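In: My questions concern the predicted model and sequence given below.
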Amino acid sequence: MKRPSQRRREHALGWVLIGPAMLLMGVFVLAPMLLVFVLTLFDYDPFDQAFQFVGLRNFQRVLPSQELWGATVNTIVYTAITVPLTVGGGLVVALLIHGVSRGAGFWRSAYFLPVAATLTAMAVVWRFMFYPDSGLVDTTAGQLFGLRDWLDSTTLALPAVAVVGSWAGLGSAVILFLAGLSAVPAHLHEVAALDGAGAWHRFWSVTWPALGPATVFVLVLTMRDALRVFDQVRVMTDGGPLNSSQTLSVLLWQRGIKFLDIGGSSVVNLVLLVILLGATLVQLGTFGRRWEAAGTR
């Protein structure tokens, strides 16, 4: 049995070891969150550095606005499009790469290239691809489905940006799923094959449960990136036309940087933060916990 002095030393050592991480979290996570909340209560002029306490006036001004609700709906729709495409596509591509006998390294690198590239530069390329009539999208899929001028359409602009977001996030999902697939014990597949299980049954009974932790991680990261999307929206549509592709991050930038409405932008930032935390907690507290437990049993 440990003596009280030994337990105190171990307790103190634990605090020493986690102290730097807690300090960094406080400086770079908790302090900015507290500052955002404080700024929602003030009217701040960045030019003359003047603070004026306005209480809940910023909330009363921003929360009922149609602009905020429209940006929130667009953000949710964008997330609903990109998350299934990225997670499902990443899983399928990872399974295909994992199953090839030659060239797996090449395909891993090819799918990871969008992650290594600057998203802003890639968004510029995609903007040219969506150029009306002469762009690659209009001359191929546009001709096939009768759709054109995506970025100037109030109904097609957001799906077009979502396609780019899914393409950009696919590489990370593929790499994470490949890491999960490499941890699946090979003997489980061999036993299932000896029992007469086909490819689908081996995937559903062996591979998919073992991918639980990787799936949870990919889902959380993909949803986080989707909810705070900014780069490709700003470059491709700037929130237009008629705010049809305006997301919360774009609205935050417009209010805070373009119009210098620091208090109003802080309210938008707080709304985005609440949605991010809520979505993450719901995922981890429901199916995320079951999937992770299935993969670690």
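Out: Everything's here; your move. Numbering: from 1, shown residues only.
In: From now on I want contacts and neighbour counts done on CA atoms only, so please keep to that.
Out: Will do.
In: And the residue nearest the centre of the chain?
Out: residue 225 (1.9 Å; C-alpha atoms, centre = their mean).
In: and that residue, which of the three is it?
Out: helix (DSSP: H, G, I helix; E, B strand; the rest coil).
In: again, but for residue 44
Out: Following three-state DSSP, the label given to residue 44 is strand.
In: I'd guessed it sits against residue 52; true?
Out: Yes - taking C-alpha atoms under 8 Å as the definition, residue 44 is a contact partner of residue 52 at 6.4 Å.
In: higher neighbour count, the two?
Out: Neighbours were counted for residue 44 and for residue 52 using other C-alpha atoms under 10 Å; residue 44 has more, 20 against 10.
In: Quick one: residues contacting that one.
Out: 50-52, 261-263 (C-alpha atoms under 8 Å, 6 or more residues apart in numbering).
In: mind checking how far it is from residue 110?
Out: According to C-alpha to C-alpha, to the nearest Å, residue 44 and residue 110 sit 47 Å apart.
In: Below is an additional structure, to be compared with the one above:
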Amino acid sequence: MLLLTLFVLLPVGIVTVLSLFHYDLLAQSHGYVGLGNVRTALRGGQLLPALWHTVLYWLITAPIIVCVGLLVAVAVNSLGTGAGLWRTAYFMPAASTLAAMSVIWTWMFYPNSGVIDSTLGRAIGVTGWLGSTSWALPAVAVVGAWHDIGSSMIMFLAGLNNVNPDLMEAARLDRAGAWQRFWHVSFPALGPSLVFAAAVATRNALSVFDQIQVMTAGGPARASTTLSVLMWQQAITFGNLGVGSVISVLLLLLVLAATFAQLRGFGRRWERAGTR
């Protein structure tokens, strides 16, 4: 409880208090404004687009992370020889520094000469991904999904290791096929892992910052500016801690609401091991 208070509750309380004050680091001025920072954030015309970009990024990445992570976990778990090698290979992106990997992905997306631009880009007629208002956000979403699939795979592998071998053997004796054994035996046991993987993917997606800051800095024309990026710009770049704190509180509420909706919608049923 002491650590929880110091590292979670106290920072949240400080940010909530700061959201009620005008505190300009550049001008060295401060004062209580109540909901004035909320009006300032809305009046700037950047908050709602950033909110939409954050939700869109979540809708793109979270399903990929969970679904592909599950498929990879099932494939790796079915291997006899070499399972450890493939498990390590898929987990390596999650163990790497996302900011450093984003630099490499920026080179891969480099217009005309980058490997993605010169192969897939030419095939579908898209060039200059990171400089396009339509493709910048999907491009950084690919990087985010690539980075987190390994973590999702590890969660599902842990769940697959908890499958009751007696149930699996009984299914084989009943001549259940591979799909039937997965759907009726393995998948119900993955309920807790699935809930946790979805919650982690949601949290990471809604708070995305690293790859966007490195690859696009929120551009072009703010087409990839998310709430975390906007919060950084307001609080750090412009020194307006009050507006930055408002955005931080909004982001916290968004993560809590999305996680609560998942738990209420399907999480508790899946955690009770098997009701689909």
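Out: Everything's here; your move. The model shown is predicted, which means the values in this text are computed figures rather than measured ones.
In: quick one: TM-score?
Out: The TM-score (TM-score structural alignment, normalised by the length of structure 2) is 0.96; 275 aligned residues with a C-alpha RMSD of 1.4 Å.
In: Between the contacts of residue 44 of structure 1, identify the one with the most neighbours.
Out: Most neighbours among the contacts of residue 44 of structure 1, by other C-alpha under 10 Å: residue 263, with 26 neighbours.
In: show me what contacts that residue?
Out: Going by C-alpha under 8 Å, 6+ apart, residue 263 of structure 1 touches 39-44, 58.
In: ditto for residue 102 of structure 1
Out: Not one residue lies near residue 102 of structure 1 by C-alpha under 8 Å, 6+ apart.
In: That one pairs with which position in structure 2?
Out: Under the alignment (TM-score structural alignment), residue 102 of structure 1 pairs with residue 81 in structure 2.
In: And residue 28 of structure 1, by the same measure?
Out: In structure 2, residue 28 of structure 1 lines up with residue 7, judged by TM-score structural alignment.
In: I'd guess the match of residue 102 of structure 1 is in a strand, am I close?
Out: No - under three-state DSSP, residue 81 of structure 2 falls outside any strand and is assigned coil.
In: which position in structure 1 aligns with residue 221 of structure 2?
Out: Residue 221 of structure 2 maps onto residue 242 in structure 1, by TM-score structural alignment.
In: do residue 249 of structure 2 as well
Out: Matched by TM-score structural alignment, residue 249 of structure 2 corresponds to residue 270 in structure 1.
In: That match against residue 36, yeah?
Out: Yes - with contact defined as C-alpha under 8 Å, residue 270 of structure 1 reaches residue 36; the gap is 6.9 Å.
In: what's the farthest-apart pair in the contacts of residue 263 of structure 1?
Out: Spatially, the most separated pair among the contacts of residue 263 of structure 1 is 44 and 58, at 11.2 Å (C-alpha to C-alpha).
In: Now for residue 11 of structure 1, how many residues are close by?
Out: By other C-alpha under 10 Å, 11 other residues sit near residue 11 of structure 1.
In: residue in structure 2 matching it?
Out: Here residue 11 of structure 1 stays unmatched in structure 2, going by TM-score structural alignment.
In: circling back: which of the contacts of residue 44 of structure 1 still touch in structure 2?
Out: On the basis of both residues aligned by TM-score structural alignment, their matches' C-alpha atoms under 8 Å, what survives of those in structure 2 is 50-52, 261-263.
In: Show me which of those residues is closest to residue 95 of structure 1.
Out: Nearest to residue 95 of structure 1, judged by C-alpha to C-alpha, of those is residue 262 at 46.5 Å.
In: ok, now how distant is the closest one from residue 45 of structure 1?
Out: Noted for residue 262 of structure 1: a distance of 8 Å to residue 45 of structure 1, by C-alpha to C-alpha.
In: And residue 293 of structure 1, what's its match in structure 2?
Out: So, by TM-score structural alignment, residue 293 of structure 1 is matched to residue 272.
In: okay, the contacts of residue 263 of structure 1 in JSON lines with distance to residue 255 of structure 1 next?
Out: Output for those, formatted as JSON lines (distance: C-alpha to C-alpha, whole Å):
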{"residue": "39", "distance to residue 255 of structure 1": "13"}
{"residue": "40", "distance to residue 255 of structure 1": "13"}
{"residue": "41", "distance to residue 255 of structure 1": "16"}
{"residue": "42", "distance to residue 255 of structure 1": "15"}
{"residue": "43", "distance to residue 255 of structure 1": "13"}
{"residue": "44", "distance to residue 255 of structure 1": "13"}
{"residue": "58", "distance to residue 255 of structure 1": "12"}
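In: Separate out the buried members of those.
Out: 39-44, 58 (16 or more other C-alpha atoms under 10 Å).
In: Just to confirm, what residue in structure 1 is aligned with residue 110 of structure 2?
Out: So, by TM-score structural alignment, residue 110 of structure 2 is matched to residue 131.
In: How many residues are close by that match?
Out: A total of 18 residues lie near residue 131 of structure 1 under the criterion other C-alpha under 10 Å.
In: which non-adjacent residue is nearest it?
Out: Distances taken as C-alpha to C-alpha, 6 or more residues apart in numbering put residue 149 closest to residue 131 of structure 1, at 6.7 Å, once the chain neighbours are dropped.
In: And for the aligned partner of the one you found in structure 2, the neighbour number?
Out: Here residue 149 of structure 1 is matched to residue 128 in structure 2, going by TM-score structural alignment. For residue 128 of structure 2, the neighbour count with other C-alpha under 10 Å is 17.
In: re the thing from before, now the match of residue 102 of structure 1: how far from residue 72 of structure 2?
Out: Counting by C-alpha to C-alpha, the gap from residue 81 of structure 2 to residue 72 of structure 2 is 16 Å.
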